Structure formats: C-alpha cells, structure tokens
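1. pasting the sequence and the predicted coordinates here, then a few questions.
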Amino acid sequence: MRVPKAGAMAVVFGLALTATGCGGDEGPQGTLSIGIKFDQPGVGLRETGGVFSGFDVDVATYIAKELGYKPEQIEFKKVDSSDRELLLQYNEVKFVAASYSISDKRKEKVDFAGPYFTAHQDLLVRADDNTITKAEDLNNRKLCSVSGSTSASNVKEKLAPKASLLELGGYSECVIALQDGQADAMTTDNSILAGYAAQKANAGKFKLVGLSLSNESYGIGVKKGNKELVEKINAALKKMVADGSWDAAVKKNFGPAYRSEPAPQITTGS
C-alpha cells in the first residue's frame, strides 16, 4: 500500500518522537552496566539478599546519577582484578569502579577517569596489639595476605625479611587468621583493611597501623578511546567532592579505623 507523502512525513515524525522525544526528560533508557568487586567490604560488596555496598558502589551510583540513570537502571557486574580490561573491551560494562589502580601498563588497554581515591598499603592488626607500629616490627612475626599478593612481597623483600608469610585464598580468611592469633598482621590497601575493620561483626577488634607503604590511585576504567565518557565521569567526580557526597561516603564505608585524607586532584582527561 502506498502511503501519501503527507502521511509518510507523519509516520517519520512519529518514529522520531518515539526514538528521541519519549522519555527525553527522563534520562537514558535501558540499563547501565558497571563493574565492581563483590567481595571487598567497605569498597565493593554484594551482601546477602543482593544488596550492594561500599565506597566504589557509592561513587559508581553517583556517577550513574550524573549520567542520567536512576538507581533501578544500574546493573552491577562482578569483576575480578584479572578481567577488568576484558569486560571493558568487549562492552560487558560501561565503566569499572573496582579498586582499580591507575598504571601506565593498564593505560595501554583502557582509559581512566579520576583518580577518585588514593589508597596506601597498610597493616591491620588486633586492636590490643601495640607491638607493631612499623613494617620492620614484622620480623619474626607472621604476616597474612592473599596468595600472590604484591603487598606481602613488598614487605617481605624490602622491610621485614624475617617475616613469615601466611598466604590464604582471600582477605576474609586473613581476617579470621588474625582474629584467631594465627597471624600477627595482614596487609593490602588501607581502603580494604578499613572496610573489614568497619564491619559490625569486627567492631573494636582491629585497627590500622597507619602506614603508607605504597600509593595507589584508584581510577574509573572506561573503554579505550571513549574520551567523552572520561570527561563526563570526571565532571561527576568533581561535583561529588564539591557537594560533600565524597566525604560522606568515605566516613560511611571506612569507619573510624581509617585516617581520612582529602580527595585527590583529577589528573586524567583533557
């Protein structure tokens, strides 16, 4: 059936309204997939019942809001340290907020927004232990970290060569070993350590020594070449700091064990 010219124009106009006008004031349609860690209390955690919590979750949710997405449009996807680049390259997620340290090697494969947080390698000890105040105090003591951890190697090789390493499958296992006296300290980024110390079940049991054995700048990873998204995320991060939401998220997720410091200056993008 031939559609009259005026009718055809109406059809085209109607389709245009459907594609762009409908919901134009409601933000983007569909879901926004974001990669986070599922097993880091205080940073990125999938709790019982499917609720997500942590500083990275709060940062990602804030960014999503600034991009026009409602909370119900966000789909959090689990990422491991080894597959963050792949998920971005194959468009499985739009961006990654997962204690993702910016490095020159990683920038060869992905682009970064931020940094939005500076983490430092630290030690977590029992709250009543006043004998460990520096890394060197771990000589002839037992240090726990996850298998293959560069954090543990950093301490063992450079600072406490006589330390005994206890390598376990996950940080949660190290926390249990520390609580039970099978380890004297555990080490990784202070953000992760503070997250464990801030859990209700661990209230008053642990403390951070307060060291800065390394500096890790956490960034938001995006697919290589997506400069526009980098700039939008950077704008969202700046707004989050300016309106106080960043400070509130730090206090909520890391608790009293964390020694707060200002948000880092954004160095990525134009």
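-> Structure received.
2. make it CA atoms for all contacts and neighbour counts henceforth
-> Noted.
3. not counting residues beside it along the chain, what's closest to residue 171?
-> Nearest residue to residue 171, sequence neighbours excluded (C-alpha to C-alpha, 6 or more residues apart in numbering): residue 146, at 6.1 Å.
4. and the one you found, how many neighbours?
-> 21 (other C-alpha atoms under 10 Å).
5. do the same with the one 3 residues further on
-> Applying other C-alpha under 10 Å, we find 14 residues neighbouring residue 149.
6. which parts of the top helix by length along the chain are buried?
-> In the chain, assigned by DSSP state H, the helix with the most residues is helix 227-242. Using 16 or more other C-alpha atoms under 10 Å as the test for burial, helix 227-242 gives 227, 229-231, 233-241.
7. that one packs against which elements?
-> helix 55-66, strand 110-126 (3 or more C-alpha pairs under 8 Å, 6 or more residues apart in numbering; DSSP states H and E).
8. which other residues reach that helix?
-> Outside helix 227-242, the residues that touch it by C-alpha atoms under 8 Å, 6 or more residues apart in numbering are 59, 62-63, 66-67, 111-114, 116, 222, 246-247, 263, 266, 268-270.
9. mind checking which of the residues you listed are buried?
-> With burial judged by 16+ other C-alpha under 10 Å, the buried subset of these is 59, 62-63, 66-67, 111-114, 116, 222, 246-247, 263, 266, 268-269.
10. okay, pairing it with this:
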Amino acid sequence: MSQSSGGPHGPGGNQGAHNRGGPPPMPNTPPTVGMPRVPARRRSPLLIGGVLVVILALAAVLTVVLLRDTGKGDDEGRTTVASSATPSAAPSATASANTPSTPGSSPSPAATTPPGPGASPAAASALQRAKDRGYLVIGAKEDQPWLGALDPATGKRWGFDIEMARVIAAKLGFDPGAARFKTVDSVHREDALQYGEIDFYIGTYAITDRRKQNVSFAGPYFVTGQSVLVRSAETAITGVNATLNGRKVCGVTGTSPEQYLKTNFPQAQTIGRPSYVACVQDLLDGRVDAVSTDDAILKGYAASLRGRTKVVGPAVTTEKYGVGIAHDDTALRDAVNDAIEQVLADGTWWRIYDRTLGAADAPDPVVPRVERY
C-alpha cells in the first residue's frame, strides 16, 4: 500500500485513481523527427508565491509546536523534582534564563510544587500540611492493651496513647473526626516520619539521643522503666538481672529495651519479634521464658491476661515517652509541647490515666515534665 506524506493531495495522493486500472500506455517510439515540440507549461508567478507563503506558514507553526513541547518538558521535570523525596527542588529554568547572575548574589527562588505524600517533611511543617488537607495522620500501635490497642471487632482504638493523641489533636485545632490513626510498627516509625507518611507518632516511643539524630520529639508525656514479664509459675527469673542469663528473652526488634538486653545481658538469648503481641504469645506458648520492655506495657498485658502472667522486679531504666515528629519540624514540635503542657496543667492527663492504665493494679506513675530543646 502506498503511503502519502502530504495528505490526500500530497505526493502519491492521487495515484490511487490511476493505478486502479494500471498506468496509461506509453508510446514505444520517440516523436518523428521534424515534428514540432510542445513547449513546457509555464507556471504562474502567483502560484509560486502562494506555495512559498504556505511553506513559510507551516514552518512557523512547526516552530511554535516544538517550542511549546520543550517548555512543557521542563515544567514536568521541575514538578517531579519538587514532589519527590528530595528536600530541595530544582531551580526554574525560566527564572534562571530571565534573571541576570550577579557575583555574590543568590538566585531568585523558583516556584515549587507543595510536597505530596511521601515527600520529605523538611519541605514544610507537617502541621501546615495537615491543616491544608483537613486532618491529621497519626502513627500508633495497635497491640498494647491500655496504651495503644485496636479492637478487631469494632475497629476502634483505645488506650492511654490513643487518648493523648486525640487530646493533642484537639488542642492543635482539629475536630475529633480529623484525627486519623495509622498502625506503624516500631521498626518502621522513623521512616514513616521522615518520608511524611504520618504527621506525628505516639506509641511508647522512648526519647533517646540516638533517635534524636533522625527524628524530633515533643514531651515527654509519660515516664516508665524497663522490667520483665514472666509466666505466673516462674520463680527463677526475678527481674532484669543476671537471672536472665541462659534464658530466652523476647523483645521487639529495634526498640530500646531490646538494645538494653543485648548490651547489658549478652549471655541471655535475646529473641527479636515484630510486635509485643508476638512476644507475649511466645511466652504463653513456652517458646520464650520472659518478655522485657517498659513496665507500663507489661502491666497492661498482665491485667489483660488475668493472672496468667506477672511483672517481676523493679524498673532498671528510666524511659521517657515522647511524640515522634520529623527532624527539624520545630513548628509542630513546639505546638505539641504546648498541648502536652496544657494537658498536664488542667488535670486532663490524670483523667486519661485513670480510665486507661489506671485500671491495672500498679502504683501511680511519675508525672512527666515537658523538656524543650
């Protein structure tokens, strides 16, 4: 099939009618000598001028289209950079071209696309992003009775940390329905904060200098310490001490208690698990001999298991739970610190404790004080 490069009337555009019955016969002999030649048809200057005008017009249109496509490609490239996980966006090509460069002067800032889901929180405060979208995304646990738990039958969350998160959200100016929770395991919480998957994290998140290198903290909002949970019939293990040597002790991977066991009790066999539910189930099934973490968590499990387990020994550390926030997001950190101080001052903190962790048979905790830095 013949192709036409110039449309129905371009080269080859009219060949179909002639080719349908084959080409017309050509003479087999040259013209007889002496026959007058037929002069070639002279082309009108007006026709030639019209063709030139059409060619120039087509060239102009093609130039505009090419320039438009090039500009679109640059814009799309800048949008991709601005909405990626890279904190800084590439400068505008247009701004760079139109703004003269002066030695010692800074280039004009380019307009950038606001960070989307997964963008680096350093680009803007999570508080402002939450206000723009109309709700907060709060990272939390779902497997810690009396602290951060999720009822699988109703889908409702409950516990001290959950209630604190809701009160903090209210004091930040959000309606009750605008606090949306997302379950985040301990090993993934720093990534979730750094990449903007959540606005803040509240879930027995101990404040440490090592973690401050990657994330920021507001609070503390609760003070606890590391202890150990054993089966009710256990008598040999008396606490977080040398009685753990040679025994299997479960801790959640990536947490401070797990690191404490590995550092201070290397002769104990530390078993890392993804959640406290898994650790406690291993304890009940006899796969481990103890579970070690903060006593606030362990007391919640002991109360829920109704005499099948017990917490032994005094707390050997001081753990301060903070609200995890993206590193250098001072706007959100200051706002959450203000909210926690209000909760402590107006009696809300004790009311939350009494209806959650206060249900366990345990001494009252130490009331925290916000530590700003």
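-> Now that the structure is in, tell me what you want to look at. If you're wondering where the values come from, they're calculated on a predicted model, not measured in any experiment.
11. can you calculate the TM-score here?
-> Here the TM-score for the pair of chains, by TM-score structural alignment, normalised by the length of structure 1, is 0.75; 240 aligned residues with a C-alpha RMSD of 2.8 Å.
12. gap between the longest helix of structure 1 and the chain center?
-> Between the centre of helix 227-242 of structure 1 and the centre of its chain there are 16 Å (C-alpha atoms, centre = their mean, to the nearest Å).
13. check stretch 141-160 of structure 1 too.
-> For stretch 141-160 of structure 1, the distance to the chain centre is 22 Å (C-alpha atoms, centre = their mean).
14. what comes up buried for that stretch?
-> By 16+ other C-alpha under 10 Å, the buried positions in stretch 141-160 of structure 1 come out as 141-146, 151-152, 154-156, 159-160.
15. span of it from start to end?
-> Terminal residues of stretch 141-160 of structure 1 lie 9 Å apart, using C-alpha to C-alpha, to the nearest Å.
16. so residue 10 of structure 1 versus residue 154 of structure 1, what's the distance?
-> Counting by C-alpha to C-alpha, the gap between residue 10 of structure 1 and residue 154 of structure 1 amounts to 68 Å.
17. and what of residue 71 of structure 1?
-> 40 Å.
18. kindly report the same for residue 111 of structure 1.
-> 27 Å.
19. now swap in residue 31 of structure 1 and tell me
-> Note on residue 31 of structure 1: its distance to residue 154 of structure 1, by C-alpha to C-alpha, is 41 Å.
20. next one: residue 231 of structure 1
-> As judged by C-alpha to C-alpha, residue 231 of structure 1 and residue 154 of structure 1 stand 34 Å apart.
21. what about the strands in structure 1?
-> Using DSSP state E, the strands assigned to structure 1 run over residues 32-36, 39-40, 44-46, 52-53, 74-78, 95-96, 110-126, 142-146, 164-168, 185-189, 206-208, 215-223.
22. contacts for the first one?
-> It stands for strand 32-36 of structure 1. Identification of contacts with strand 32-36 of structure 1 by C-alpha under 8 Å, 6+ apart yields 44, 56-57, 60, 64, 69, 73-79, 84, 92-98.
23. all helices of structure 2, in order?
-> Going by DSSP H, structure 2 shows helices at 15-19, 45-82, 93-98, 126-133, 160-171, 189-194, 209-212, 256-264, 276-285, 295-304, 330-345, 348-354.
24. corresponding residues in structure 1 for the third one?
-> The one in question is helix 93-98 of structure 2. On structure 1, no counterpart of helix 93-98 of structure 2 exists by TM-score structural alignment.
25. ok, now the fifth one?
-> On the basis of TM-score structural alignment, helix 160-171 of structure 2 is assigned to residues 55-66 in structure 1.
26. how big's the offset between the matching stretch and structure 2?
-> With mean C-alpha distance after the TM-score superposition for structure 1, stretch 55-66 of structure 1 departs from structure 2 by a mean of 0.9 Å once superposed.
27. now do the same for residue 324 of structure 2: its match in structure 1.
-> Under the alignment defined by TM-score structural alignment, residue 324 of structure 2 corresponds to residue 221 in structure 1.
28. what sits against its match?
-> With C-alpha under 8 Å, 6+ apart, residue 221 of structure 1 has these contacts: 88, 95-97, 100, 110-113.
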